[in-house]
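[1] Predicted model and sequence below, questions to follow.
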Amino acid sequence: MKPIRCLVVDDEPLAQRVIENFARSLPHLQIVRKCNNAVEALDALHTEKDIDVIFLDIQMPRLSGLSFARSLKHAPPIIFTTAFAEHALESYDLEAVDYLKKPFSFERFCQALEKVQRRMEVAAVTSAGGVSNVVESRVSAATSWADQSVFIKAEGAMVRVDLADILLIEGVGDYVKLVRRNSTLISHETLQQWERRLPSDGFVRVHKSFIVAVGQIDAIKGGEILIEERWIPIGRVYRAALDAVIGTK
């Protein structure tokens, strides 16, 4: 197994030691450098090669972890580590691999690293060449997002939602209804925000008011999609995008 080379960025020595102690139990995890702030982290990214993941605190002096992440054009995968849950939504907008709320367990730490490992495996398959686009697409869809989750502001709390549980998202005025198999959440966001956040190989905008999970589609008939006994309209301008995702013309 290729070692996972990581950068730890946190202004708290205790938080650095926690990750160090966890890393000692994982032979495939290598801490390349520990940084006390974003300025040191920027220097590390310029001097160290092949960083696979950054463990990044959010609340830091001079430059927050979120601002630092936004400033990077070609950042390695980022796992945010913070004591504050209210930043979870913004971290997923930045396409973070995961969001660990302090104090986090060794089990939760390992789960985040597994997501990094899967990204590395997909990248290795893609760079090796000789693999058809169809196979690459299926590998990516199966490994890159199906076990990921997002946090949304709903019902007065930050609610964790597994992407694999989402059936569809419906825009209703100035809020959205996120429909899961056994429940529906209401969130004051827009479909445009969700469209940017969700993986394009797993979700597609099919109407001005609907985004659907491709893997949850039961049937397509005429101008409608069937998901869990509910028919969703297909907007004319969105039909080409749907056809491209499901592989039809």
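    That came in fine, so what should we check first?

[2] C-alpha from now on. contacts and neighbour counts both.
    OK.

[3] Which strand or helix spans residue 6?
    strand 4-9 (DSSP states H and E).

[4] buried set for that strand?
    Buried positions in strand 4-9, judged by neighbour count with 16 or more other Cα atoms under 10 Å: 4-9.

[5] now those residues in a markdown table, with distance to residue 159?
    As requested, these are exported to a markdown table (distance: Cα to Cα, whole Å):
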| residue | distance to residue 159 |
| --- | --- |
| 4 | 30 |
| 5 | 31 |
| 6 | 28 |
| 7 | 28 |
| 8 | 27 |
| 9 | 26 |
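
[6] between those residues, which is nearest residue 143?
    residue 4 (17.0 Å; Cα to Cα).

[7] then this one, side by side with the first:
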Amino acid sequence: MWKTLIVDDERLARSELKRLLQAHPNIEIVAEADSADSARDILAAQPDIALVFLDIQMPGCTGLELAAELRPNLFFVFCTAFDSYALDAFALNALDYLVKPIVPQRLAQSLSRLPAAPAGVSDTSQQSYLPDHHGLLLKFGENSRIVRLSEISRFESVGNHSAVYTPYGKSFVLSSLSRIEQRLDPQQFFKASRADIIRISAITALEPGLAAGSMLAILQDGQQIDVSRRQVQQLKTLFGGF
């Protein structure tokens, strides 16, 4: 069962979503919240909640802002009367983006994207990792495109955002580096420092860094990434011999 929280400041909207979810026996609605503050309290008190339906336009704190704070193993779906927030929603790795009034078929499509069971219910130690074919909707200037995770060479912490380096240029997502790290397979990505996560297969060379004991990871596109002294040995082990 997916223990589920509905967050919407409109009572009628919550009631309608509850009605639609009754058709899905694997969904158990355990709580409702009419604000981000209330949602935070519920999530703190009920750590077994695994799925959240979020309205976007709410007083005080928007659903987008709340989603950026959610723990990494939570799945969330945005439900809103506006379609203008879709890019921001998918930049936050939302499971889906539903426009009100919600169509039952679209809701079913969203739920079909969930794993077989929530993390913790079965052996899902790697269930929360995004697969390499997962697409992120990223913005490049005035244009947007879907970029596969396999195409991304680096994530860099930039304040409250993270820069994403791709063959098409640099983009940004409204998510912290630590949150991104929780969704990346450590077999594919390596945390070089507090500021950088790099794709292992993109590394072409390792060179001594400026600081004693540090190193530079040289990527295929020529980027030179500082590897903290703390991470150097672990990186060398990844490229160890027989």
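    Alright, I've got the coordinates. None of these values were measured; they are calculated from a predicted model.

[8] And the TM-score, once the two are fitted together?
    Here the superposed chains carry a TM-score of 0.59, computed using TM-score structural alignment, normalised by the length of structure 2; 219 aligned residues with a Cα RMSD of 4.9 Å.

[9] Any chance you could list what contacts stretch 180-200 of structure 1?
    92-93, 95, 145, 152-155, 165-171, 174-179, 204-205, 209-211 (Cα atoms under 8 Å, 6 or more residues apart in numbering).

[10] Next, the buried residues of the very next helix or strand once past the strand holding residue 6 of structure 1.
    Using DSSP H and E, the helix or strand that directly follows strand 4-9 of structure 1 along the chain is helix 13-24. For helix 13-24 of structure 1, burial by neighbour count (16+ other Cα under 10 Å) applies to 15-16, 19-20, 23.

[11] Quick check, central residue of structure 2?
    residue 93 (3.9 Å; Cα atoms, centre = their mean).

[12] on that earlier part again, counterpart of the strand holding residue 6 of structure 1 in structure 2, which residues?
    Mapping strand 4-9 of structure 1 onto structure 2 (TM-score structural alignment) gives residues 2-7.

[13] So among the contacts of stretch 180-200 of structure 1, which ones count as buried?
    Buried, going by 16+ other Cα under 10 Å: 92, 95, 145, 152-153, 165-171, 176-179, 204-205, 209-211, out of the contacts of stretch 180-200 of structure 1.

[14] Mind checking which of the residues you listed land in helices?
    If you go by DSSP state H, these have residue 92 in helices.

[15] Show me the buried ones among the contacts of stretch 180-200 of structure 1 that map onto strands.
    Residues of those located in strands (DSSP state E): 152-153, 166-171, 176-179, 204-205, 210-211.

[16] The residue nearest to the centre of structure 2 contacts residue 134, correct?
    No: contact criterion Cα atoms under 8 Å: residue 93 of structure 2 and residue 134 do not qualify, at 9.9 Å.

[17] quick one: which of the buried residues of helix 13-24 of structure 1 is nearest residue 84 of structure 1?
    residue 15 (14.0 Å).

[18] and that closest one, how far is that from residue 82 of structure 1?
    9 Å (Cα to Cα, to the nearest Å).

[19] rewinding a little: contacting residues around the residue nearest to the centre of structure 2?
    Counting by Cα under 8 Å, 6+ apart, residue 93 of structure 2 has contacts residue 136.

[20] Thanks a lot, see you next time.
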